[in-house]
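In: got a sequence here, can you build the structure:
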Amino acid sequence: MRITLIAIAMLSYSLPAAASCHAEPLAKDGACPSGFFTSGAYCVPSTGARRAIKRLNSCPSGFFSSGNYCVASTSNEAIAIPKVGGSCPSGWYTSGKYCLRQP
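Out: Presented below is the predicted three-dimensional model:
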């Protein structure tokens, strides 16, 4: 029983990291990006949609512009977050106004 509980706990901690590689809903800002559909105030990914982020001027390396968003290119697995301040967190690298990390 104890081993089962430990295994379940470990799995629950690993799921968010795995989920970060998939498209997630975004706050709607104009038209939804390619591969997403409107659901209230959100853009929700369709099955097989690529990750998208809010566009800050130009898109980071490995992403293309789709309205007010940047969508990951087919071969791109990088995770992108907006850069805050002058540098990125440890393990991340700068691409324009974004910080990127390989999963």
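In: every contact and neighbour count from this point should use C-alpha atoms.
Out: Will do.
In: skipping its backbone neighbours, what lies nearest the residue nearest the centre of the chain in space?
Out: Taking CA atoms, centre = their mean, the centroid of the chain lies closest to R51, which sits 4.9 Å from it. Leaving out its chain neighbours, the residue that sits closest to R51 by CA to CA, 6 or more residues apart in numbering is A23, at 4.0 Å.
In: give me every residue that touches that neighbour.
Out: Listed by CA atoms under 8 Å, 6 or more residues apart in numbering, the contact partners of A23 are P45, A49, R50, R51, A52.
In: from E77, how far out is it?
Out: Distance from A23 to E77, counting by CA to CA, to the nearest Å: 11 Å.
In: what ranges do the strands span in this protein?
Out: Taking DSSP state E, the strands of the chain run over residues 26-27, 36-39, 42-45, 52-54, 63-66, 69-72, 79-82, 93-95, 98-101.
In: now show me the structure for the sequence below, then we'll compare the two:
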Amino acid sequence: MNWQSPPAMRKALLVAAGMLLSASTVLAQQPVQPLPKVGSCPLGYYSSGGYCVPSSGGNTRGAIEKSGAGCPLGFYSSGNYCLSSPSNEREAIQKSGKGCPLGWYSSGGYCVKSR
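Out: Okay, the predicted model is just below:
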């Protein structure tokens, strides 16, 4: 058999575990993407046509259009939008109807993805 030495094997396992953890964290965060413009753009976005486009600075947080008076858990208000807090690792969508899809929970007028 061709076994790696214990330090090399340990390093390979740590690298693989790190990649898996970083991939799952990225997938769970609110996407940073253009949003339909509703009033002024949220912090970290600029107006382009009928959209609010993320700035290229790298500190832009994911956002969703505000539904009602408040924002979902893990988000804060920025004009007519809700921005993801820096420590938030969850994704939110506007609620359609009374319930949320499987794997999501209700937070005001939103559905937030469960961990």
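In: related to what we said a few turns ago, and the strands of structure 1 as TSV, adding distance to A9 of structure 1 and mean neighbour count?
Out: Listed next are those as TSV, based on distance: least, CA to CA, whole Å; neighbours: other CA atoms under 10 Å:
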stretch	distance to A9 of structure 1	mean neighbour count
strand 26-27	28	18
strand 36-39	32	17
strand 42-45	28	20
strand 52-54	29	25
strand 63-66	34	20
strand 69-72	31	24
strand 79-82	25	20
strand 93-95	31	17
strand 98-101	26	20
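In: how about those strands in TSV, adding distance to A7 of structure 1?
Out: Converted to TSV, the strands of structure 1 look like this (distance: least, CA to CA, whole Å):
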stretch	distance to A7 of structure 1
strand 26-27	32
strand 36-39	34
strand 42-45	30
strand 52-54	32
strand 63-66	36
strand 69-72	33
strand 79-82	27
strand 93-95	33
strand 98-101	27
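In: and of those strands, who's closest to Y13 of structure 1?
Out: strand 79-82 (18.4 Å; CA to CA).
In: pull up the aligned stretch in structure 2 for the closest one.
Out: Under TM-score structural alignment, strand 79-82 of structure 1 corresponds to residues 91-94 of structure 2.
In: how far out from the middle of the chain is the matching stretch?
Out: How far stretch 91-94 of structure 2 lies from its chain's middle: 9 Å, per CA atoms, centre = their mean, to the nearest Å.
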